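[1] Following is a predicted model, sequence given first.
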Amino acid sequence: MNPDMLVLAAGTVQSTPFLDRLAPARAAGFNGISMFAADFEVLTAAGITANEVRMRVADAGLVLTEVEIVGNWLPGARHKVGLPDWLVALLDRATPDYVIEMAASLGAQGITVGEMFGIEASYDCAAEAFAKICERASDHGLVVALEFIPTGGVATLNDGWEIVRRAGCDNGGLLVDSWHFFRSGSSLELLAQLPPTAIKSVQICDAPAIAEADLDDAMVHARRLPGEGALDLSGFITALGASISQVPIAVEVFSDALAKQPIDEIARRCAEAAHRVLQGDVK
């Protein structure tokens, strides 16, 4: 099974300047790439315009699938022990309007939304906030993908689906990340029951069978390439069903060890690992 849009995720290659990721991504066989809001901030600080970024991405034969991540969208205190100050500051300024305007200027297909501060809200409250984001994004033709994160206030697939379902927006859906899925104890049965339109984006990586003691740390430092851990990625891909061929499939491997390798090698290994998983060549 080959996805229509295989994406090299920003988190996998965050130590490499954005424009330097483009040629290696395409050479490795990726046809999409994602971007952090912080990536664009670095580019604009260097005097590089959104229009220039759009042209460089297109010239490389790639599509900018997502700008990540709206982190300031639920009411509540924005502080969490364990998050570095720079990340707290970034998430705090990454409001819906900020990221939507950025994504629209860059010609991205969509944006992602996540909750990392640990702010808890009722499903109805979160659905109302999510629906407002979707409404604003629809004015620019953007898709909005809600990512559930086990250490945040929207922690599981069930949580994310309840918010998306109650919001009821055609351009809104879920971002299902294999690391978040398994580390949150989410259900393959529920995943398989979701309508294909519920899922707007997928991210894959791997991890050891036993969950790490510090999930926040492991989430951003110690993931593994697809097929090099013990997660049931075969079951995960099967449960996604028809969605797997209809949405961007990103390889997102936050890994200090992988990041030490040259960008060309990282891109090649990620593409090869993704294809093995998608073709069912994993245990």
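    Arrived safely, thanks for sending.

[2] Could you use CA atoms for every contact and neighbour count after this?
    Noted.

[3] can you pull out the strands in the stretch 151-283 of the chain?
    172-177, 199-204, 249-251 (DSSP state E, counting those that start in this stretch).

[4] Going by neighbour count, which residues in the second one are buried?
    To tie it back to what came earlier, the one meant is strand 199-204. 199-204 (16 or more other CA atoms under 10 Å).

[5] Mind giving me the packing neighbours of that strand?
    With contacts taken as 3 or more CA pairs under 8 Å, 6 or more residues apart in numbering; DSSP states H and E, strand 199-204 sits against strand 143-147, strand 172-177, helix 178-183, strand 249-251.

[6] Strands of the stretch 1-150 of the chain, start to end?
    6-8, 32-36, 63-70, 110-114, 143-147.

[7] Now for L106: which residues touch it?
    Applying CA atoms under 8 Å, 6 or more residues apart in numbering, we find L106 in contact with 50-51, 53-54, 64.

[8] From the residues you listed, pick the one nearest L231.
    L64 (28.0 Å; CA to CA).

[9] What residues does the closest one make contact with?
    32-35, 57, 106-109.

[10] at 7 Å what do you get?
    32-34, 108-109 (CA atoms under 7 Å, 6 or more residues apart in numbering).

[11] Compare those and tell me which is most surrounded.
    I33 (27 neighbours; other CA atoms under 10 Å).

[12] isn't that one right up against V67?
    No: between I33 and V67 there is no contact under CA atoms under 7 Å: 9.5 Å.

[13] how much space between the residue of the chain most remote from its centre and V13?
    Ranked by distance from the centre of the chain (CA atoms, centre = their mean), the top residue is G47, with 26.6 Å. Going from G47 to V13 by CA to CA, to the nearest Å gives 22 Å.

[14] likewise D139?
    Taking CA to CA, one finds D139 at 31 Å from V13.

[15] which of the two has more neighbours?
    Neighbour count, other CA under 10 Å: between D139 and V13, V13 has more, with 26 against 10.

[16] quick one, what contacts the more buried one?
    When contacts are counted by CA under 7 Å, 6+ apart, V13 touches A259.

[17] which residues touch R224?
    205-207, 253, 255.

[18] Out of the residues you listed, who's the most crowded?
    V253 (30 neighbours).

[19] And here is the other one:
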Amino acid sequence: MKKSLHTKSVNGCNLLTALSIAQKSGFSGVEIVASKLDAYLAEGFTAEDLAAELKAKNLEAICINDICHIESPRPEALEQMLEEAHRYAEVAEIIGCKYIQLVPLVELDGYAWDAILDITANNVKQICDIGANHGVAFQLEAVAWSPFRSLKRGLALIEKVGKDNLGMVVDTWHFWAGGETQPEEVAAMDPSLIYNIHFCDGKRQAPDTVWDETKLRGYYFNEADIPLEDYANAIKASGYKGWWSVELVSSKHWEMDAIAVAKKLSDDMDHYM
């Protein structure tokens, strides 16, 4: 098992600074936030430049995060998704990154589940076909406040899509905050469908409040409410042997010393791995 830093954990800096922080903090991999990647490329840097930076820092790119609103029924949204899939898959191929993350959100709230599944699967099939042309796969995140808020629903989408380059990321906060996935279900997963781990602590949304991920996930390990030992044991019991990514989505910690934050995350992650 190998340890990766999700660069959203140090969101207050640019991409190359995030890579340096990961290198100095004991990580051997990184998940690249798409907005950081877009800003880097917009200034004339290339995927080849990024590949060289990763190599120089002895880092492996694990995933590009992310393509959002994959559930959208709007043609213009699908067009944007497919453009992003082309763009990020081309970069991923050059930098040796195996995965791009897919994020379903809430445009289909109120639809029947079968319709949600059909519409989303149609979009994802087209995205997966683009990735296949570049040797890239996609990790689905079961977002806690979306219709795909559980492991069971995520696996239903994977089955419906029927592509061999679609799997899941086990995100401890999304599974726990969604309230419908138990660690025992993770332990029973086919490990070939687990593409990555997002490991973090956090709290659930209070009733009648707005979801604010930057507050609900604003905790170091063992500071909040997720049974992290149970999830860590479940991940290991599944037979999964891949990357574990630390993801701290916290507006508070983004204003702290990023190197100190990343170093603490790295050191604390060793206990669970």
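    Thanks, I have it. Values in this document were obtained by computation on a predicted structure and should not be read as measured data.

[20] quick one: TM-score?
    In this superposition the chains share a TM-score of 0.86, using TM-score structural alignment, normalised by the length of the second structure; 262 aligned residues with a CA RMSD of 2.4 Å.

[21] Relative to V30 of the second structure, how far out is the equivalent of P17 of the first structure over in the second structure?
    Mapped onto the second structure by TM-score structural alignment, P17 of the first structure lines up with N14. Using CA to CA, N14 of the second structure is found at 13 Å from V30 of the second structure.

[22] Now which of the contacts of L106 of the first structure would you call buried?
    50, 53-54, 64.

[23] so who does the counterpart of A129 of the first structure in the second structure touch?
    In the second structure, A129 of the first structure lines up with N123, judged by TM-score structural alignment. Contacts for N123 of the second structure were tallied using CA under 7 Å, 6+ apart; they are 70, 78.

[24] Quick one: map N58 of the second structure onto the first structure.
    Aligned partner of N58 of the second structure by TM-score structural alignment: G61.

[25] how close does its match get to D217 of the first structure?
    Distance from G61 of the first structure to D217 of the first structure, by CA to CA: 34 Å.

[26] who's more crowded, these two?
    More neighbours surround G61 than the other of G61 of the first structure and D217, with 16 against 13 (other CA under 10 Å).

[27] Please name the residues that touch that one.
    Applying CA under 7 Å, 6+ apart, the residues near G61 of the first structure are 26, 31.

[28] switch to 10 Å and redo it
    22-23, 25-27, 30-32, 55 (CA atoms under 10 Å, 6 or more residues apart in numbering).

[29] Using CSV, lay out those together with distance to G185 of the first structure.
    What follows is the contacts of G61 of the first structure, written out as CSV (distance: CA to CA, whole Å):
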residue, distance to G185 of the first structure
L22, 35
A23, 37
A25, 32
R26, 34
A27, 36
F30, 30
N31, 31
G32, 29
M55, 41
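
[30] Okay, and which of those residues map to helices?
    22-23, 25-27, 55 (DSSP state H).

[31] Need the max-distance pair from those residues.
    Largest pairwise distance in those, by CA to CA, is 17.7 Å, between A27 and M55.

[32] The alignment partner in the second structure of S184 of the first structure: what's its closest spatial neighbour, skipping adjacent residues?
    By TM-score structural alignment, S184 of the first structure lines up with G178 in the second structure. In this structure, G178 of the second structure finds its nearest non-sequential neighbour in A144, 4.1 Å apart by CA to CA, 6 or more residues apart in numbering.

[33] From E83 of the second structure, how far out is the match of A129 of the first structure?
    N123 of the second structure is 12 Å from E83 of the second structure, by CA to CA.

[34] For these two, list the residues in contact with both.
    A77.

[35] And the helices in the first structure?
    Under DSSP H, the first structure gives helices at 18-27, 37-45, 50-59, 85-93, 96-106, 123-138, 157-167, 178-183, 188-193, 215-221, 233-240, 256-259, 263-278.

[36] Those into TSV, with extra columns for distance to M5 of the first structure?
    TSV is the format used below for the helices of the first structure (distance: least, CA to CA, whole Å):
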stretch	distance to M5 of the first structure
helix 18-27	12
helix 37-45	21
helix 50-59	14
helix 85-93	27
helix 96-106	18
helix 123-138	21
helix 157-167	23
helix 178-183	17
helix 188-193	21
helix 215-221	24
helix 233-240	15
helix 256-259	23
helix 263-278	12
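
[37] which one of these is the most hemmed in?
    helix 178-183 (a mean of 23; mean count of other CA atoms under 10 Å).

[38] helices or strands next to that helix in the packing?
    helix 157-167, helix 188-193, strand 199-204, helix 215-221, helix 233-240 (3 or more CA pairs under 10 Å, 6 or more residues apart in numbering; DSSP states H and E).

[39] Average offset of that helix relative to the second structure?
    Helix 178-183 of the first structure, aligned to the second structure and superposed, deviates on average by 0.5 Å (mean CA distance after the TM-score superposition for the first structure).

[40] on that earlier part again, out of the contacts of L64 of the first structure, which are shared with the second structure?
    Here is what carries over to the second structure from these, by both residues aligned by TM-score structural alignment, their matches' CA atoms under 7 Å: 32-34, 108.

[41] what's the residue closest to the geometric middle of the first structure?
    Centre-nearest of the first structure using CA atoms, centre = their mean is Q203, 6.0 Å out.

[42] List the contacts of it.
    By CA under 10 Å, 6+ apart, the contact list for Q203 of the first structure reads 6-9, 147, 175-180, 248-253.

[43] re the thing from before, from I226 of the second structure, how far off is the match of S184 of the first structure?
    12 Å.

[44] tell me, what's touching these two both at once?
    172, 204.

[45] Next, format the strands of the stretch 151-283 of the first structure as CSV and append distance to V277 of the first structure.
    What follows is these, written out as CSV (distance: least, CA to CA, whole Å):
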stretch, distance to V277 of the first structure
strand 172-177, 14
strand 199-204, 9
strand 249-251, 11
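
[46] Among these, which comes closest to V164 of the first structure?
    strand 172-177 (5.7 Å).

[47] relative to helix 157-167, how tilted is that closest one?
    If you take axes from the mean of the first three to the mean of the last three CA atoms, to 10 degrees, strand 172-177 of the first structure sits at 170 degrees to helix 157-167.

[48] for strand 172-177 of the first structure, the distance to its chain's centre please.
    8 Å (CA atoms, centre = their mean, to the nearest Å).

[49] returning to what we had before: any residues in contact with both of N14 and V30 of the second structure?
    With CA under 10 Å, 6+ apart, N14 of the second structure and V30 have common neighbours T7.
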